[in-house]
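Peer 1: sequence first, then the predicted structure:
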Amino acid sequence: MGQLDGKAAIVTGSSRGIGAEVAKLLAGAGAAVVVNYRQKAPRANKVVAGIEAAGGRAVAVGADLTSPEGPAALVDAAREAFGGVDILVLNASGGMETGLGEDYALKLNRDAQVNMLTAAAEAMKPGSRVVFVTSHQAHFINTVPTMPEYEPVARSKRAGEDALRAMVPALEEKGISLVVVSGDMIEGTVTATLLDRANPGAIEARREEAGRLYSVEEFAAEVARMVMADVPTGHTEYIGGQDYLSA
């Protein structure tokens, strides 16, 4: 029996990277998982196939969280396939991409997070858990400067975190807890690659400052752990980047 047997989870942005690993870990603990993708269906289907091959349950659902219908599509899929939503991992983020508009970072990292949680909360029962995934570069942006290339994204993610935290009292009334997981730069993510492209040597410099950076698999394990952790609502779990914590 897994710790999450009988639970249903939505993991946003889970066709690759951290989200995909989190989806696999939750499925391994017994949860049925909605694997979300925006455009790359084959990648999401591969994640689902891997979960099913290991004896788990999952469905791939295409949904753009910045669209009006995106969040509802994920919740509807969870209800239809698994009977509801017990776990929501808000992993999808972005803003380093080009060609998506100047306000895309804020639309995805703040507005879409709020809309996704609002939609999911309608289907969540008492005892449900929401995990918001962010970075130290965003979480500490008001006190610790970050790279100029990343600052707009960092500020939009901090705005998203603040907006979600403002929802905590209403969530508490429904018995839903919110936990934030903040990590240092993660080796091998799309964001790290784009940052290093915009600012060559940025990842190596951060690795030297921090001592080491977590891998995608290591960080995903921490996110999955906080889905099941006995911590109070509003808790922030810090992963790596001890220099941020001391500052």
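Peer 2: Thanks, I have it. Note that this is a predicted model, so its numbers are computed, not measured.
Peer 1: CA only for contacts and neighbour counts going forward, please
Peer 2: Fine.
Peer 1: in the chain, which spans are strands?
Peer 2: For the chain, the strands defined by DSSP state E occupy 8-11, 32-37, 57-62, 85-90, 124-135, 177-183, 186-187, 214-215, 236-239.
Peer 1: ok, and here's another one to check against it:
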Amino acid sequence: MGKLNGKRALVTGGSRGIGAAIARRLAAEGADVAITYQRSAEAAEKVAAEIRATGRKAVAIAADSADSRSGEAAVAATVAKLGGLDILVNNAGIFETGKIEELSLADIERNLAVNVTAVVLASRAAILHFGPGSRIINIGSCLASQVPAPGMAIYAMTKSALVGLTKGLARDLGATGTTVNVVHPGPTDTDMNPAAGDHAEGQRQRIALGHYGTADDIAASVAFLASEDGRHITGAELAVDGGVNA
């Protein structure tokens, strides 16, 4: 018996990397899972097919992450296809660098739309379908609390915003038994930030454990928070960063 049997989950940005690992782990624990994707329809359907092969329901939903209202539509589609929603993992995001004086207003607005507004609207939509003991898990970043290099101010700001949202929603929803937490990955070996990449060594030197994390490390922490084992944890920041910010 999985710890999430009978639960319905939505993982935004679930076609690859951390999002795909989270979707697979939630399904392995017994949840039916919807994932969103923007461009990688084939990759998203592959993840969904892998989940269905285990006996769980899975659906891939197209969502333009630049459209901040896409999360609302994804919630509606999840409820229609899975019959409800118990767990929302706000994973979709973009990482764009550049000094603030070099970024256009359109650049700044895009970062806010994808990394903040879409999360707010998806959460608002999900809450309307939640029953007691539901979960919102936001995927933040180790850069929310420490910024080790120039050019990341806007990204760090968007991830810091998720901390305030998490704590506020935890207060708002506490009476229902719904928990709201944020997981902060550190350097994680994915196609976006490979452990053998050009900029990996500098990041590795900052990690107390001396090596990159994996997407499965993040997924395990999300699955824990989503389960009954995490029922008394809310409004918390969980750093899964190998001690990069220790």
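Peer 2: Arrived safely. Predicted, not measured: the structure shown is a model, and the values here were computed from it.
Peer 1: one step back: can I get the strands of the first structure in CSV with distance to P200 of the first structure and mean neighbour count?
Peer 2: Below are these laid out as CSV (distance: least, CA to CA, whole Å; neighbours: other CA atoms under 10 Å):
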stretch, distance to P200 of the first structure, mean neighbour count
strand 8-11, 31, 28
strand 32-37, 29, 29
strand 57-62, 33, 22
strand 85-90, 29, 26
strand 124-135, 20, 21
strand 177-183, 21, 24
strand 186-187, 15, 21
strand 214-215, 20, 17
strand 236-239, 24, 18
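Peer 1: how many other residues sit next to the nearest residue to A210 of the first structure once chain neighbours are set aside?
Peer 2: If the residues on either side of it in the chain are set aside, A210 of the first structure comes closest to G241, at 5.5 Å by CA to CA, 6 or more residues apart in numbering. Number of residues near G241 of the first structure (other CA atoms under 10 Å) recorded here: 23.
Peer 1: about what we covered before: which of the strands of the first structure sits closest to G101 of the first structure?
Peer 2: Distance to G101 of the first structure, taken as CA to CA, is lowest for strand 32-37 among those, at 19.8 Å.
Peer 1: how much does the closest one stray from the second structure?
Peer 2: Once fitted to the second structure, strand 32-37 of the first structure is off its aligned match by 0.7 Å on average (mean CA distance after the TM-score superposition for the first structure).
Peer 1: ok, residues contacting the top helix by length along the first structure?
Peer 2: Counting by DSSP state H, the longest helix found in the first structure is helix 151-165. Among residues not part of helix 151-165 of the first structure, those counted as contacts by CA atoms under 8 Å, 6 or more residues apart in numbering are 93-96, 105-106, 109-111, 113-114, 132, 134-135, 137-139, 141, 178, 234.
Peer 1: ok now stretch 202-209 of the first structure, how far from the chain's centre?
Peer 2: How far stretch 202-209 of the first structure lies from its chain's middle: 23 Å, per CA atoms, centre = their mean, to the nearest Å.
Peer 1: got the buried residues for that stretch?
Peer 2: Buried residues in stretch 202-209 of the first structure, counted by 16 or more other CA atoms under 10 Å: 203, 207.
Peer 1: who touches that stretch?
Peer 2: Applying CA under 8 Å, 6+ apart, the external contacts of stretch 202-209 of the first structure come out as 185, 192, 195-196, 213, 243.
Peer 1: quick one: Y214 of the first structure and D184 of the first structure, what's the gap?
Peer 2: 8 Å (CA to CA, to the nearest Å).
Peer 1: S215 of the first structure contacts A192, doesn't it?
Peer 2: No - taking CA atoms under 8 Å as the definition, S215 of the first structure is not a contact partner of A192, at 11.3 Å.
Peer 1: need the overlap of contacts for the two.
Peer 2: Residues touching both S215 of the first structure and A192 (CA under 8 Å, 6+ apart): I186.
Peer 1: in a markdown table: the strands of the first structure, plus distance to G50 of the first structure.
Peer 2: As requested, the strands of the first structure are exported to a markdown table (distance: least, CA to CA, whole Å):
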| stretch | distance to G50 of the first structure |
| --- | --- |
| strand 8-11 | 16 |
| strand 32-37 | 12 |
| strand 57-62 | 9 |
| strand 85-90 | 19 |
| strand 124-135 | 23 |
| strand 177-183 | 25 |
| strand 186-187 | 23 |
| strand 214-215 | 20 |
| strand 236-239 | 27 |
